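Undergrad: Kindly return the folded structure for what I paste below:
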Amino acid sequence: MSTPQSALIDWNLSRVTRLAISAVAVFLALRLTDDFLPGLGMAIVLAIVLDIPWWLHTHYVAQFKEK
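TA: Model prediction:
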């Protein structure tokens, strides 16, 4: 199986969550800004802020499984 096929077929919870976070960040950036560069900056900041809870959850679960 080629790399693009495996990237499209191999979906897990982490990938779906990151895709949803990115979509929400872009949607909010488009709604809150008018220009391209501020919108791009806003999308990046929102993606980082919205991804922090998921990142904390996955690291907490990984630490819990190690113990």
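Undergrad: hey, let's count contacts and neighbours off CA atoms from now on
TA: OK.
Undergrad: Residue 24 versus the residue most central in space within the chain, what's the distance?
TA: Among the residues of the chain, residue 18 comes closest to the average C-alpha position under Cα atoms, centre = their mean, at 2.7 Å. Distance, residue 18 to residue 24, by Cα to Cα, to the nearest Å: 10 Å.
Undergrad: One more, so I can put them side by side:
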Amino acid sequence: MSALRSAVLDWDADRIATFLVSIGAGQLAVRVADGLLAQLGAVVLFAVVLMLPWEGAKRLAERLRAE
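TA: The predicted model follows:
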């Protein structure tokens, strides 16, 4: 049965968070920037800024679990 499952059904919390952040970054970039290159730069900036708390929480949880 596992060979028949779609890749969409195998999503974990990291992939879901990355997907949601990319959607949010894209929406923010469209609202903030005018041109295509400015929007691409804004998407990268927003994605980095929005992923930092998730990565920090994940690393903190791994450290606390290891202790």
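Undergrad: The top helix by length along structure 2: how far from the chain's middle?
TA: Identified as the longest helix of structure 2 according to DSSP state H is helix 36-66. Offset of helix 36-66 of structure 2 from its chain centre (Cα atoms, centre = their mean, to the nearest Å): 7 Å.
Undergrad: Show me what it packs onto, helices and strands only.
TA: helix 13-32 (3 or more Cα pairs under 8 Å, 6 or more residues apart in numbering; DSSP states H and E).
Undergrad: Now the helix it packs on: buried residues?
TA: 17, 21-22, 25-26, 28-30 (16 or more other Cα atoms under 10 Å).
Undergrad: One more: stretch 47-61 of structure 1?
TA: Result for stretch 47-61 of structure 1 [16+ other Cα under 10 Å]: buried residues 47, 50-51.
Undergrad: which of these lies closest to residue 38 of structure 1?
TA: residue 47 (14.0 Å; Cα to Cα).
Undergrad: mind listing what that closest one touches?
TA: 21-22, 25 (Cα atoms under 8 Å, 6 or more residues apart in numbering).
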